[in-house]
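Asker: Below are the sequence and a predicted model for it; my questions follow.
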Amino acid sequence: MSTTNRGQLATSGNSNGSQNKNNDENAESIIPTVPVKPIGIAKNVSNGKYVFPDIKKEDIWNARMFLKYYGVRDFLDKFLPNELNSLYLYFLIKLLGFESKDRLLVKLVQENVEEKIMPGFEYTYTSIDDPLEKKYTIRLIKDLQKAMNKILSTRMRLLNFYTIDHFATRLLRAKNIIVLTGAGVSTSLGIPDFRSSEGFYSQIKHLGLDDPQDVFNYEIFMKDPSIFYSIANMVLPAKHNWSLLHSFIAMLSQKGKLLRNYTQNIDNLEAYAGIPKAKLVQCHGSFATASCVTCHWSLPGEKIFDNIKRVELPLCPHCYKKRKQLMTAFKRRQEGIIESHDEDDWDPKMDESTIKSYGVLKPDITFFGEALPSKFHRSLKEDISKCDMLICIGTSLKVAPVSEIVNMVPARAPQILINRAPVKHAIFDLSLLGFCDGIAALVTKKCGWEIEHSDWKTYANKNYQLEEREKGTYDVITSA
């Protein structure tokens, strides 16, 4: 068989024609194209050398998306012919955007491949003899597996979703939005975030902890709860006061678009703003309730707010008497004074760390060292496959497992970041950088909606300018 055209990647439209047409009309088609036929590598009959098909950026994107969208089995079935040699494996690795690190292998491939089809020569696509030794085939199989695993574990940016108009258009028809929120959604209320230069952790360096995060370490709390309560007032929620951004999420719920709000915040402001309990997952717990670390008696969190404001330990009334006895007996033992009745109060298993936390009421915040609430895992299992949009707001995505949500949602679901600074270790289709409340107002206006909040008119009447840093990343500048 002779040919004058270099081998190409043959593709066709997806079988769901009506859906593709619909998506194309909205410039948001995200379903990868299915190849008409498997990869074809041409062979020069005269010299035995091969010619690879051309690879464009769009081909790499499509191959990666196909793998993520349809899975490994369909990917290999659609892209590879039934009869192949090791060069097909090498080419498929390149089609996914990778290159083998074995220099000798790459050199051998280059020796057996010519750059393009030469006019006047005869080429065939049916010869399957392998120019490489079996050991290289095994190496290529391993490299291909690594490449596929890398793709499957890494999110890809959607080609046709990169502007705020794309966001607004998709928001209007989305039905199962996951909103992931962090401390940045509450900073407009005077509640500090955690990791910025002026955040909570930078403000508690005076405590002398090896790591400021240790203020939320469960083991340290049990040894000395006064460390946490010396600064707890700094993160105490403002009762029944929430931001425009909180109301934006509540609005999505009212419109039947919110699948779930996964919040890393402990201030319980989402609940105050009216986000239904069924739609809210407080991943790290909250101040909404508190429990005794000894008897596990529970009470509304607001009952200990006065203690927190006075920087004092809130104590369980059911454990108070026993705590007092233990503290007295322990103090006497330290002083070398042991009275007979102290032995009745003393538990030989007790030590100073146990006594300090005995009967202390702890907000039901998930400290480092504690398991996340079961609702987090249960809800995530239900929600991931349903998600049609992920909006991450006011978070640096530094704390697992919540930060892993960005890698779990379907590849077809657009991901948007609303934050003061970019998050470089995650891949978002659209990043809007600025103040959360203002960006929420801008997006709401583009959708033709209004937010029920006392600050709505103030933010709605502001002027907003978008300055592009790079494709899909914008600084949102606010002016009066």
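Answerer: Nice, I can see it. Numbers count the residues shown, from 1 in each chain.

Asker: switch to C-alpha atoms for all contacts and neighbour counts from now on
Answerer: OK.

Asker: Give me the buried stretch members for stretch 369-376, please.
Answerer: By 16 or more other Cα atoms under 10 Å, the buried positions in stretch 369-376 come out as 372-373, 376.

Asker: Pick the one among the residues you listed closest to residue 61.
Answerer: The shortest approach to residue 61 among the buried residues of stretch 369-376 belongs to residue 376, at 32.6 Å (Cα to Cα).

Asker: now the buried residues of stretch 369-376 in TSV, with secondary structure and distance to residue 275?
Answerer: Putting these into TSV (DSSP: H, G, I helix; E, B strand; the rest coil; distance: Cα to Cα, whole Å) gives the following:
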residue	secondary structure	distance to residue 275
372	coil	20
373	coil	18
376	helix	16
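
Asker: another one to put next to it:
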Amino acid sequence: MASPRSSAKTRLQKGKIVEPRVHILKDGSLSAVAEYIKEGKAKNIIVMSGAGISTAAGIKDFRSPGTGLYDDLEKYNLPYPEAVFDISFFKDNPSPFFRLAKELLPGRYRPTFTHYLLPLLARKGLLLRSYTQNIDMLERLTGLDDELLVEAHGSFATSQCIKCEVVTDSKWVRKHILKSSIPYCETCGGLVKPTITFFGEDLPARFGRLALQDFKKCDLLIVLGTSLQVEPFNRLITRVGPECPRLLINREKAGEEMHGGFDFDDKWKYPTVRDAVFLGNCDDGVRELAKLCGWEGELQAMFEAGNIEMQIAEEMEALSLAAELEEAVAVANEAEKEAEEEAEEKAEKEAKKGARKEAKKEIEKETKREAKKEAVAVEPETKRPLQKKEEGKEKEGRQKETPAEKDVPSEDDVVQQLSERLLSTDLNAASETFTAADEILAVSTESVVVVTTIVDTKEAPKPAQV
């Protein structure tokens, strides 16, 4: 490393002569940083980044007045904006986070021009490590080696149960997020969330381990798109050596209030003058830095190639999703068909069952009708003894009638009998012991008696009816 520049003037502090201030950079501009790089003084560059590098991708940052994500969280009815990332609040009410996660979910956005500065520095062998607060995983999509990346606040790359700490399938959690549903652990029933570091949680162990060694080696710190308000991430800028130059590319100045923080306006009068700033969009600042370093064309080519790859990947994913959707529709149709067939089969069974019931009823009715017919047919037989009994009674009643009435023949019968007797009598027969005249007299007498009897019988009073 070349010797730092020193001012010609010495400083007086409380009446004592103090060593002159050392200028690591000639001034606080991008060109001074570019010159530092081109001179070969930056061999272990650390890049710290925040939400500001992703705004060009369409992802809102958190704290920009009027446009930041925290200003857009009123619809979630939070007690305070940061509650959406507060672990205590999350345990009681996880719904706001998962509704927000649907908007932040990786796969909807592409890396920006700024993101491709990281693989460019890595290609040139200048990147020691990239430390990011972002959870959008856009650094990964540039092709940056995972070993060169520290996601200080975690990411959607993995998911874990907050109760039993079992690591779960991120694709499974992603499906829940897309469906606006809350995932619960299949092992213990606890809440499952992406391994994003919430307020109240410790940062990943890898962050602390690597930060301890990396910032001692750093010879150029580039801070991109962050307000440096979240600890302990913001404190990283104080860990580099006192002669390590620092560059901030952001829409506004940040990190000036903490001890050992930036000193853009020479407020703190540090022994070394090493801080530079570019106020504006990250993409504009990075493009200007790349241009000053002679890397603009290379960076632009990487950005365009990356977009083409992303487009192809998105199209492939779209085709895959379409195939999955088609398969899901086919499965749903098949299930619906099976359900319809099952319903038809069930209806047919019910119909057959109903028909059997009706047939059984008809058989029962027919059986009853046949039994009734048989009963009707048998009824005279069963009543015959009774009829005979009645006939016997009637006969007995007739027998109780007066003998004279019972034995008296009708007038016609008597006349017929007498006539026959008269005609059969032989008036010339001599052998008879009595004469014909006597026979006629006897018949006549008998006729009178019979007629008299008939008349008397008819005139006799009938017995009273009981």
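Answerer: Yep, that arrived. Bear in mind that the values here come from a model prediction, so they are computed numbers and not experimental data.

Asker: quick check, nearest of the buried residues of stretch 369-376 of structure 1 to residue 204 of structure 1?
Answerer: Of all these, residue 204 of structure 1 sits closest to residue 372, with 24.5 Å by Cα to Cα.

Asker: Tell me how far whatever residue of structure 2 lines up with the closest one lies from residue 82 of structure 2.
Answerer: Aligned counterpart of residue 372 of structure 1 in structure 2: residue 203 (TM-score structural alignment). As judged by Cα to Cα, to the nearest Å, residue 203 of structure 2 and residue 82 of structure 2 stand 17 Å apart.

Asker: And the strands in structure 2, which stretches?
Answerer: Counting by DSSP state E, one finds strands in structure 2 at the ranges 5-6, 11-13, 16-18, 22-23, 45-49, 127-132, 149-151, 154-161, 167-168, 192-196, 220-224, 246-250, 272-273, 275-279.

Asker: Which stretches in the stretch 101-250 of structure 2 count as helices?
Answerer: Taking DSSP state H, counting those that start in this stretch as the test, the helices found in the stretch 101-250 of structure 2 are 117-123, 138-141, 170-178, 205-217.

Asker: Among those, which comes closest to residue 443 of structure 2?
Answerer: Among the helices of the stretch 101-250 of structure 2, helix 170-178 comes nearest to residue 443 of structure 2, with 134.9 Å by Cα to Cα.

Asker: hang on, the earlier thing: can you put the strands of structure 2 in TSV and add mean neighbour count?
Answerer: Output for these, formatted as TSV (neighbours: other Cα atoms under 10 Å):
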stretch	mean neighbour count
strand 5-6	16
strand 11-13	12
strand 16-18	10
strand 22-23	18
strand 45-49	25
strand 127-132	23
strand 149-151	20
strand 154-161	20
strand 167-168	16
strand 192-196	23
strand 220-224	24
strand 246-250	25
strand 272-273	22
strand 275-279	22
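
Asker: residues in contact with residue 414 of structure 1?
Answerer: Residue 414 of structure 1 is in contact with 158, 161, 388-390, 428-429, counting by Cα atoms under 8 Å, 6 or more residues apart in numbering.

Asker: do that again at 6 Å, thanks
Answerer: Applying Cα atoms under 6 Å, 6 or more residues apart in numbering, we find residue 414 of structure 1 in contact with residue 389.

Asker: go on, residue 164 of structure 2?
Answerer: For residue 164 of structure 2, counting by Cα under 6 Å, 6+ apart, there are no contacting residues.

Asker: So what does it match up with in structure 1?
Answerer: Match for residue 164 of structure 2 (TM-score structural alignment): residue 295.

Asker: Could you check how far that match is from residue 383 of structure 1?
Answerer: For residue 295 of structure 1 relative to residue 383 of structure 1 (Cα to Cα), the value is 34 Å.

Asker: try residue 417 of structure 1
Answerer: For residue 417 of structure 1 relative to residue 383 of structure 1 (Cα to Cα), the value is 19 Å.

Asker: same question, residue 453 of structure 1
Answerer: According to Cα to Cα, residue 453 of structure 1 and residue 383 of structure 1 sit 28 Å apart.

Asker: thinking again about what came up before, of the strands of structure 2, which is nearest residue 239 of structure 2?
Answerer: Taking Cα to Cα, strand 220-224 is the member of these nearest to residue 239 of structure 2, at 10.3 Å.

Asker: so where in structure 1 does that closest one end up aligned?
Answerer: Going by TM-score structural alignment: strand 220-224 of structure 2 matches residues 389-393.

Asker: what's the mean distance for that stretch versus structure 2?
Answerer: Stretch 389-393 of structure 1 differs from its equivalent in structure 2 by a mean of 0.3 Å after superposition (mean Cα distance after the TM-score superposition for structure 1).
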